[in-house]
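K.L.:
pasting the structure only:
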């Protein structure tokens, strides 16, 4: 097992070379969860992820012969950028194998740091197999994203900083992919404070560690917002550490991840990718588990595609009924659309979209169907609008995803 002494050595190596990120109280997140939350902003690193710590700790300790060979890594994005960035700073040639499903923003950033990027496979596991082939073919040094003692030690420096800033934390909630982040931080935190609670979080679609700990066989795979922790293979070094030091692993759904990403953006005014928001997603899922505790969250990455982020924001507005779609059955006569638009305006609804249709057999011959999407203040306001439309005789029916809501 990696020791606190090795993590402290990593801290010395990283000093002045990676950012000592701030950890700040989050009153708005505390209010909605019932816990006292402190957020460690690892999304402020140069590559916008904690991965720089482990990557630099590994690369900085290579000897001249190893550096001359060049390095290779496989990653869904953040480890790739970290290796590419620090390899370039140290004059080491880097090749990165990334799944073809990796968000374009992460691929572009990795190339921008000067690495040779190879896109291969649908998953990290497939990318790893290709990376191992290239490693053997070109005699490169493999930089594993999590199953390496120096990587684990580098990531563990986060907990040292967190407990240096707030020694009274009761709990750390940390995302789990391959397990390097939670392993290093569990070792450091438990060595400093044996009573601190370490809780891990995985995406429901990738319960690799959860399966291993519970001797279960839940399905693994699928498209997830948290591609940074979408790992099928449990770490050989990390699993025993997790088994010994982590009290619980919580699985979070895609909608919970979306809600957490949106909360970071709208309440904390900061960018979190799906994996980076997983800790908050766990607290939103099970607030009673953390109520009244002082909790440290690691916002471990902020590399999210802007289009995905925009989609999440709109979807959250729909979930909160601040954007509402409904279908009206209306008489087909001149001026009716103007009357409805004026009525909605008087009700305080902002019209976003209108779709007017006549040629449907379930609409009266002298009638028409009107699908309307409006912006509202909140759920109560949405109900007020629908009630008014019903009282006006338009028979409103709620729509969801373009279809009638059952």
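P.N.:
Good, I have the coordinates. Since the model is a prediction, treat every value here as computed from it, not as a measurement.

K.L.:
only C-alpha atoms for contact and neighbour calcs from this point on.
P.N.:
Will do.

K.L.:
Test my guess that residue 30 contacts residue 36.
P.N.:
Yes. Between residue 30 and residue 36 there is a contact under Cα atoms under 8 Å: 5.0 Å.

K.L.:
in stretch 163-175, what counts as buried?
P.N.:
163, 169-175 (16 or more other Cα atoms under 10 Å).

K.L.:
again but with stretch 72-89, I slipped
P.N.:
When burial is assessed from 16+ other Cα under 10 Å, stretch 72-89 yields the following buried residues: 72-87.

K.L.:
Let me see the contact set for residue 83.
P.N.:
When contacts are counted by Cα atoms under 8 Å, 6 or more residues apart in numbering, residue 83 touches 52, 55-56, 73, 94.

K.L.:
Return the closest of the residues you listed with respect to residue 1.
P.N.:
Comparing the contacts of residue 83 against residue 1 with Cα to Cα places residue 55 closest, at 18.7 Å.

K.L.:
quick check, that closest one in a helix?
P.N.:
Yes. With DSSP: H, G, I helix; E, B strand; the rest coil as the criterion, residue 55 is part of a helix.

K.L.:
follow-up on the earlier one: just curious, which of the buried residues of stretch 163-175 is nearest to residue 373?
P.N.:
Residue 373 lies nearest to residue 175 out of the buried residues of stretch 163-175, by Cα to Cα, at 36.6 Å.

K.L.:
If you drop the residues flanking it in sequence, what lies closest to the most centrally placed residue in the chain?
P.N.:
Geometric centre of the chain, nearest residue: residue 274, 1.3 Å, by Cα atoms, centre = their mean. Nearest residue to residue 274 in three dimensions, chain neighbours excluded: residue 226, at 4.1 Å (Cα to Cα, 6 or more residues apart in numbering).

K.L.:
let's bring in a second model and compare:
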């Protein structure tokens, strides 16, 4: 890395990410990065999954959420920082990130004695913000999106003459991420497919080059959220272009780590993607729950995107094949994880709620509970409400939260309860029986 960087007073862009001269990262750079960073990162496992039988193919998970900071970003951060000149180390660096890259830069910078400033959007998960602060980074919250935060970071870069390091498009960052591809091919040399999630593109660029260097026949599948299709936008426009859908819709995406409006110029020029798909948001909670239950792996939304693709039904060609799926990060707020688990249980038919209009007489609730017990349903919560039924003194509304085995079991329960309680039963709580009773 040379010294002619963003410290230029009139510099607005990033000289290491030039749209007019994108730089293709070569396999030799990834091999060099592997040697440079091997003592400072975790050599994470790539192991066969118990989910293979359920899915119908040999599934392996590359568990890079096991890195010290909880994501694959440790690789690129260490590589780019170790390649800085003495003058650059002394001056310090600045970067932009929704969280994982910031944490890795803070951690590796602290180890190497390099001051790191990170600009994060205000919507960044608090668990990531607090982690950066605990790692002694200078944390600045600015803007509602990654791109707004980056503009602010560039302004600070020019004012304070810092070196800006792009978290997904700096060539040395891409080379560092590519070391994961080398490890995957060491562990599963005959892999047929590698499924890689895409945000800014640094991961798929590095992994695809490294993997195909070792095995030219491996197929690389890129996966994006439907709410953040930056790579699709770039492909349609023959180069990185701002994806306005991402700018407006990604704020509500569980895959916050992938919310980048424009993918990297170097990443797009480097990556070798054989197939590209988008995945609906609804598959993410279920994917995260499966990983928690079956792999004992806490994985954030962005980290689970590859496995969500496996559940989406959009990859029929991988049936019977050997497939590697990357778990790229595990930094998720505990409160968000609780809500994710609840929603996933609902999606799988394992948790549901209903209201029923009962007579306010002895034995009515007991009879309901007996029906549920006979159906082998576990009652998680039950609430008895009288005052809302204004015109029926001898009626009450009972709300039950129940646990069932799966969607088939739930369907059977619904059928029996409908037969017993008819129109007095309601599974759609957005149109609660309270409203019906009040208007009676």
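P.N.:
Ah, there it is. Computed from a predicted model, the values in this text were never measured in an experiment.

K.L.:
before we move on, the earlier item: please identify the member of the contacts of residue 83 of structure 1 with the greatest number of neighbours.
P.N.:
Each of those was scored for neighbours by other Cα atoms under 10 Å, and residue 52 scores highest at 30 neighbours.

K.L.:
nearest spatial neighbour of the alignment partner in structure 2 of that residue, skipping sequence neighbours?
P.N.:
Under the alignment by TM-score structural alignment, residue 52 of structure 1 pairs with residue 74 in structure 2. Spatially, and ignoring its direct neighbours in sequence, residue 74 of structure 2 is nearest to residue 104 (4.8 Å; Cα to Cα, 6+ apart).

K.L.:
Which residue in structure 1 aligns with the one you found?
P.N.:
Match for residue 104 of structure 2 (TM-score structural alignment): residue 82.

K.L.:
Could you check what's spatially nearest to residue 394 of structure 2, not counting adjacent residues?
P.N.:
residue 360 (4.9 Å).

K.L.:
Now check structure 1 for the residue matching that neighbour.
P.N.:
Using TM-score structural alignment as the criterion, residue 360 of structure 2 maps onto residue 332 of structure 1.

K.L.:
for residue 220 of structure 2, same thing?
P.N.:
Under the alignment (TM-score structural alignment), residue 220 of structure 2 pairs with residue 198 of structure 1.

K.L.:
Using the three-state scheme, assign residue 169 of structure 1.
P.N.:
On the basis of three-state DSSP, residue 169 of structure 1 is classed as coil.

K.L.:
before we move on, back to that, is the residue nearest to residue 74 of structure 2 located within a helix, as I assumed?
P.N.:
Yes. Applying three-state DSSP, one finds residue 104 of structure 2 inside a helix.

K.L.:
so who does the residue nearest to the centre of structure 1 touch?
P.N.:
Neighbour list for residue 274 of structure 1: 225-228, 257-258, 261, 304 [criterion: Cα under 8 Å, 6+ apart].

K.L.:
Mind checking which of those are buried?
P.N.:
For the contacts of residue 274 of structure 1, a neighbour count by 16+ other Cα under 10 Å gives the buried set as 225-228, 257-258, 261, 304.

K.L.:
can you tell me which of those are in helices?
P.N.:
When DSSP state H defines the helices, the subset of those inside them is 257-258, 261.

K.L.:
Residue 239 of structure 1: which of these is nearest?
P.N.:
residue 257 (23.7 Å).

K.L.:
correct me, but that closest one touches residue 273?
P.N.:
No. Using Cα under 8 Å as the test, residue 257 of structure 1 is too far from residue 273 to be in contact (9.1 Å).

K.L.:
shared neighbours of the two, anything?
P.N.:
Common neighbours of residue 257 of structure 1 and residue 273, using Cα under 8 Å, 6+ apart, are 225-226.

K.L.:
before we move on, back to that, between the buried residues of stretch 163-175 of structure 1, which sits nearest residue 15 of structure 1?
P.N.:
Distances from residue 15 of structure 1 to the buried residues of stretch 163-175 of structure 1, taken by Cα to Cα, are shortest for residue 163, at 16.8 Å.
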